[in-house]
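[1] Coordinates for the following, if possible.
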Amino acid sequence: MKLLKRFLQFAFVCTLLGVLTLISLYYYVKSDIPSVEVLKDVQLQTPMQVFTRDGKLINQFGEKRRIPVRLQDVPEPMRNAFLATEDNRFYDHFGIDPIGIVRSALVLITTGQKKQGASTLTMQLARNFFLTREKAYIRKVKEIFIALHIEQLLTKDEIFELYLNKIELGNRAFGIGAAAQVYYGRTLSELTLPEMAMIAGLPKAPSALNPIRNPERAKSRRNVVLGRMLAEKYITQAEYNAATQAPITAKFHGAEIELYAPYISEMVRAYMVERYGTDKAYNSGMRVYTSVESEVQLAAQHALVDNLHAYDMRHGFRGPEAIYWNAQSESPLSHGGIVSRLRKVNEIGSLKAAVVLSITEQSAEVLLKSGEQITLTWPGLSWARQYISETRQSLPPKTTADILAPGMQVFVRKQDNLWMLSQLPQASSALVSLDPNDGRVKAIVGGYSFELSQYNRATQAKRQVGSNIKPFIYSSALEQGYTLATIINDAPINHWDKSVGVAWRPKNSPEVYNGPIRIRRALAQSKNVVSVRLIKGVGINTAADHLLKFGFQDADINRSESLALGSAALTPIEMARGMATFANGGHLIEPYFIDKITDSFGTELGSAVPLIVCDEQQLEEQPERCAPQIISEQNAFLIADALHSAIWGGGSWKHKTGWSGTGWRGQWLKRRDLAGKTGTTNDSVDTWFTGFNRNVLTTVWVGFDDASKSLGRAAYNANLGKNQLVGAEAGAISAQPAWINFMREALKDEPLAPIEPPPGLISTRIDLKTGLLSRKNDHTSRFEYFEQGTAPTKYVLDTDSSTPFDNSAPLPTHEELF
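    As a prediction, this is how the structure comes out:
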């Protein structure tokens, strides 16, 4: 009894000393222990992801790769792998594992080395959130106290879920969701047992045990994990045997980008940083769903790129990028030597770097950067006459030797399953497509290559708009009492400008003058002199003020007669927004490119609330949701209908009175619901095409980034046969083909959506020559729309169709007419 008493006294003293030691340690480190209350509402550093409207990943931004997962979504073998390897008594202890601590202490006493840390999952979570990996006793003490606190705040499942999402697993992957994607390019549910075991073995040393850098060490560690799972009876012997024999299949997988659309993703990044700040934007795991649809956006990118290559090919081949050897005097490089040099060449977009190995009369053998050898046949070479200048090309080549020689490093691209000689386009372009009913950006492309230039020409490049301004000028004229039947003289102007002492002689392009002409046809055929006469008749300031209604900035509107010809400078998205007014019945919409924002688990944080085109009931119930009406519905329809004639023309070809509008190539789409307008500035520096139906409006701009450089002209290439675009570059030649190719895809499955005439209009038959009422029902007349009260009241005389004016429209002065 005496011995027992002494033992109990000794035990009591030791316990007391232990408690006192723990209390002393607690107060010693108390000031350094962080509050773990944040774990109740933890925000893991998760990258921001950007998606299309239909859920395709466009891009992600952030330093750490993390894909948060719920514990219930983690496969059971993955959970068991971590428990068996890291802390098999996790669900039984209170944050620290006494058995593990004793085992670690024995190892330390017997070896003198800290080989085992005795860290539970809770302690590892404490270290990952609040401490470092430094092997120090004081850190271990802090780790224990923090772990005890965590166990009081959170459930075991909450701790385990945080651990699995927080743990570092190498290659910038944090958490098991990101590791599955980085190493195997799959989701957790798609992983095999050996792959799960591989990931579960990484926390011990993410770099040293990395299966990409050290596959053998990683395999050994994986088998240790499988052994622990077998020992704990999580897997059978047969499963263990099969898993340990599985090969190492891990390789690096970048973010699973499903649609590369860098211009829209950069717009999102800039917006999110401005709104939320850099840290929250990049690390809070927000998912941003843009307004663009993947197929429509991809069609826009292809249309723009293909159109720039088509322009580039019209103007000739500028020669090789480099010459690796002179075929006349030097020995060719080996295939290995060629590939080695090609690896240093930056490939842009669809362009592939290649070196010419040999040529025949009308073909060439080339070696690609990948080591693949391909043949360029004559259809892929015959375009390549020599570039002389933007306005001159050499005679068409007759043989391959006129174009290429062995040793030349060039670019090639595949188009319609044909390998073609190519080159990096020097011209630039932008495309914006909107839903005119609410401003949703359906597609947007800011240039040929974001890698070459992050400058977004769709939103940042203010360029002169040329004749794309005319619908707005004509809209102003309609507000002042003009009609689509009003006759204006299409004749040369010779106006003396006292301020500069020279005559201003605006000209039509082409220089064709029709004399007295109806406004509908003048707009459809983009008659410059008629536009000038209209702005003079309306008044420059009146017209300019009218343009400001469409959201344009006063600083961009040149208040002079040149405004009638497009001297205003606008961005493509500003042009699209303004032109949408004619498609939607006179409303000014606000373009938007973000549909909604969610957190990493899909909870919605915000969504777009766009201004919409409202009917009378909506306007009464929710006026704050309605886009403002800036011009009358009748005015908008009349301009849209005149622009329909820009594509479909008028008159009678049978009776030799037929005429085409400047956008006649839009007929290739075989849709009667389309309207559009070309635009070309002086010397073909800027070219535009804007076209639309009721639901889709698209603007395309083409030009050089250097605003002093002309797009030039292209001569006929006898090698290419029919359907070439030749002559001076213009909106119909440079920009409209991209619009056509895009709209073909954007409208592929869409029903016709014509712009219907609104109430307040009348339709009456007029004489085509005079604009007066007509009783005839033949090729000399047509039905025309008028706002009520503006239709002519006189009939043309059957014997005299020479009177060019009606008595309801403002009469041009003698100077304006002649």
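[2] hey, let's count contacts and neighbours off CA atoms from now on
    OK.
[3] contacting residues for K115?
    Counting by C-alpha atoms under 8 Å, 6 or more residues apart in numbering, K115 touches 104, 107-108.
[4] Compare these and tell me which is most surrounded.
    Greatest neighbour count in the contacts of K115, by other C-alpha atoms under 10 Å, goes to S104: 18 neighbours.
[5] just to revisit the earlier point, just name the closest of the contacts of K115 to L148, please.
    Lowest distance from L148 to these (C-alpha to C-alpha) belongs to S104, with 18.9 Å.
[6] how about F252, secondary structure?
    coil (DSSP: H, G, I helix; E, B strand; the rest coil).
[7] residue contacts, it?
    182-184, 212.
[8] Mind putting those into CSV with secondary structure, neighbour count and distance to R782?
    Below are the contacts of F252 laid out as CSV (DSSP: H, G, I helix; E, B strand; the rest coil; neighbours: other C-alpha atoms under 10 Å; distance: C-alpha to C-alpha, whole Å):
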residue, secondary structure, neighbour count, distance to R782
V182, helix, 26, 67
Y183, helix, 23, 69
Y184, helix, 18, 68
I212, coil, 17, 75
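[9] Let me know the closest of those to H302.
    Nearest to H302 among the contacts of F252, counting by C-alpha to C-alpha, is V182 at 29.2 Å.
[10] Quick check, the closest one in contact with P211.
    No. Between V182 and P211 there is no contact under C-alpha atoms under 8 Å: 11.2 Å.
[11] Quickly list what's touching both of these two.
    Contact criterion C-alpha under 8 Å, 6+ apart; residues shared by V182 and P211: K251.
[12] okay, now Y289: neighbour count?
    Residues near Y289, counting by other C-alpha under 10 Å: 24.
[13] Export the contacts of F252 to JSON lines and append columns for distance to F145.
    Shown next, in JSON lines, are the contacts of F252 (distance: C-alpha to C-alpha, whole Å):
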{"residue": "V182", "distance to F145": "34"}
{"residue": "Y183", "distance to F145": "35"}
{"residue": "Y184", "distance to F145": "37"}
{"residue": "I212", "distance to F145": "37"}
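[14] let's see this one next to it:
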Amino acid sequence: MLGIEVIKVKIIKLFIFILLIIIVSLSGFLWGTYTYFSQNLPSVSALKNYKPKSVTTFYADDGTVIAEIFTEKRKVVPINKIPRRLVEAFVAAEDANFFTHKGIDYKGILRALYKNLEAGEIIQGGSTITQQVAKSLLLSPTRSWVRKIKEAILAYRIEKNLTKEEILYLYLNQIFLGHGAYGVAAAAENYFGKDITEINLAEAAILAGLPRAPSRYSPYKHPKRAKKRQEYVLKRMVKNGYITKEEMEQALNTKIIIKGVKNPFFEVAPYFAEYVRQKLEQKYGREVVYNEGLKVYTTVLPSYQKAARKAILKGLKELDKRQGYRGPIMHLEKDQIPNFLNKVTKEIGDEPLKIGEEYPAVSLK
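    Below is the predicted model of the structure:
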């Protein structure tokens, strides 16, 4: 019996020894990996001076917007101007444990894997909001396991150097949300024709559903998919305690009106705006004019400009009438007529024809 007890003790000691070797080896491997991939990583301190590409706006004498020029349509807004419901919608959809994790959410990774397998498609991502900030602002978009390791290291560093509010400010202003819109303010204008402060819960859930795949869930192109994604976001908000089931049902029954935003560059004073743009580019350079969010105040009066354009158009029409009919603008073969008419129909769209306007047409003998 004594010999058996001695053998048991030896086995236990051997097990503990092997376990210690594994722990030490694993710790050494992890430390070595961290040290190796930490070399030459960008500094997270640069995020403190966040100055992204944003819209340059031209204003008329009365303060109305007459033009916007940009390479990325982004309007940077402070975090305290973004509605609380919108922040909660993004957190619920993209990173439920955002306010408690330290950059990496291991439970979230496992949950996303399970949910995606269950749904048969990617409906959740494993990256935290902090990781997405690191990827978007500090790393290249190239997909590789090396980048994922660097992303995780940077996310940890970001969490140590920035507050949660500062991270959300970067994320919500930087993220691409489809149809040329970068950041939630530009997206609110693009999709709903609203200032970011006016967004309701139903609209917030639509926007929060876009980061995973902006084109796939576009309310412009795929309203049914967008609605399904909205429902998913709202259910996540209920699960995380941000809203009640009654609020979810109310949001689902709220009618969403999608409004495309017209480019003011072509609406009021296009030739004047182009002249101003050229002068600015000559003085400051294209990079500054298109990316640094300048506010340009001009002397043009929209009411006078519209009256002048109307008078010129009237004069041109009267001149054209005096000169008489000068033949068609083009000749079409019989098989070309359907394509021409389809093109004209698409250009006119659903807008009713306006009295006094001129439209392309086909005259048949």
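[15] between the contacts of F252 of the first structure, which is nearest M286 of the first structure?
    V182 (19.5 Å).
[16] Please report how far the closest one lies from Y163 of the first structure.
    18 Å (C-alpha to C-alpha, to the nearest Å).
[17] For the stretch 151-300 of the second structure, which segments are assigned as strands?
    Taking DSSP state E, counting those that start in this stretch as the test, the strands found in the stretch 151-300 of the second structure are 181-182, 295-297.
[18] Any chance of those strands in a markdown table with distance to T163 of the second structure as columns?
    Converted to a markdown table, the strands of the stretch 151-300 of the second structure look like this (distance: least, C-alpha to C-alpha, whole Å):
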| stretch | distance to T163 of the second structure |
| --- | --- |
| strand 181-182 | 22 |
| strand 295-297 | 30 |
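[19] Which of the ones you listed sits closest to H331 of the second structure?
    strand 181-182 (41.0 Å).
[20] for that closest one, packing partners?
    Counting contacts by 3 or more C-alpha pairs under 8 Å, 6 or more residues apart in numbering; DSSP states H and E, strand 181-182 of the second structure packs against strand 73-74.
[21] just to revisit the earlier point, now secondary structure and distance to S358 of the first structure too, for the contacts of K115 of the first structure, in CSV please.
    Shown next, in CSV, are the contacts of K115 of the first structure (DSSP: H, G, I helix; E, B strand; the rest coil; distance: C-alpha to C-alpha, whole Å):
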residue, secondary structure, distance to S358 of the first structure
S104, helix, 70
V107, helix, 71
L108, helix, 71
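[22] with those residues in mind, which one is nearest to T698 of the first structure?
    Using C-alpha to C-alpha, S104 is the member of these that sits closest to T698 of the first structure, with 69.7 Å.
[23] Now for K279 of the second structure, how many residues are close by?
    Count around K279 of the second structure with other C-alpha under 10 Å applied: 12.
[24] residue ranges for the helices of the stretch 151-300 of the second structure, please.
    Counting by DSSP state H, counting those that start in this stretch, the stretch 151-300 of the second structure has helices at residues 164-174, 184-192, 201-208, 223-239, 245-252, 270-284, 286-291.
[25] Deepest-packed of those helices, please.
    Each of those was scored by mean neighbour count; the highest is helix 201-208, a mean of 26, by mean count of other C-alpha atoms under 10 Å.
[26] quick one: it aligns where in the first structure?
    Using TM-score structural alignment, helix 201-208 of the second structure corresponds to residues 193-200 of the first structure.
[27] What residue in the first structure is paired with Y232 of the second structure?
    By TM-score structural alignment, Y232 of the second structure lines up with V224.
[28] contacting residues around its match?
    G201.
[29] could you redo the helices of the stretch 151-300 of the second structure as JSON lines and give each row distance to G260 of the second structure?
    Shown next, in JSON lines, are the helices of the stretch 151-300 of the second structure (distance: least, C-alpha to C-alpha, whole Å):
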{"stretch": "helix 164-174", "distance to G260 of the second structure": "20"}
{"stretch": "helix 184-192", "distance to G260 of the second structure": "6"}
{"stretch": "helix 201-208", "distance to G260 of the second structure": "15"}
{"stretch": "helix 223-239", "distance to G260 of the second structure": "14"}
{"stretch": "helix 245-252", "distance to G260 of the second structure": "22"}
{"stretch": "helix 270-284", "distance to G260 of the second structure": "19"}
{"stretch": "helix 286-291", "distance to G260 of the second structure": "22"}
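[30] Of all the strands of the stretch 151-300 of the second structure, which one is nearest N49 of the second structure?
    Closest of these to N49 of the second structure is strand 181-182, at 18.2 Å (criterion: C-alpha to C-alpha).
[31] so how far does the closest one sit from its counterpart in the first structure?
    Taking mean C-alpha distance after the TM-score superposition for the first structure, the mean distance separating strand 181-182 of the second structure from the aligned residues in the first structure is 1.0 Å.
[32] give me the stretch of the first structure that that strand matches.
    Mapping strand 181-182 of the second structure onto the first structure (TM-score structural alignment) gives residues 173-174.
[33] Ok, stretch 71-81 of the second structure next?
    With TM-score structural alignment applied, stretch 71-81 of the second structure matches the range 63-73 in the first structure.
[34] Quick check: end-to-end length of the matching stretch?
    25 Å.
[35] Identify all contacting residues around it.
    For stretch 63-73 of the first structure, the surrounding residues in contact (C-alpha under 8 Å, 6+ apart) are 45-47, 157, 160-161, 165, 172-179, 282-283, 600-601.
[36] ok, E620 of the first structure - how many residues close by?
    11.
[37] gap between the spatially closest residue to L191 of the first structure that is not a sequence neighbour and S284 of the first structure?
    Nearest residue to L191 of the first structure in three dimensions, chain neighbours excluded: A180, at 7.5 Å (C-alpha to C-alpha, 6 or more residues apart in numbering). According to C-alpha to C-alpha, A180 of the first structure stands 20 Å off from S284 of the first structure.
[38] next one: Y234 of the first structure
    From Y234 of the first structure to S284 of the first structure the distance is 35 Å (C-alpha to C-alpha).
[39] got it, and I99 of the first structure?
    When distance is defined by C-alpha to C-alpha, I99 of the first structure is 38 Å away from S284 of the first structure.
[40] what do you get for W496 of the first structure?
    Counting by C-alpha to C-alpha, the gap from W496 of the first structure to S284 of the first structure is 65 Å.
[41] which one of these two has more residues nearby?
    Between W496 of the first structure and S284, S284 has the larger neighbour count (other C-alpha under 10 Å), namely 18 against 12.
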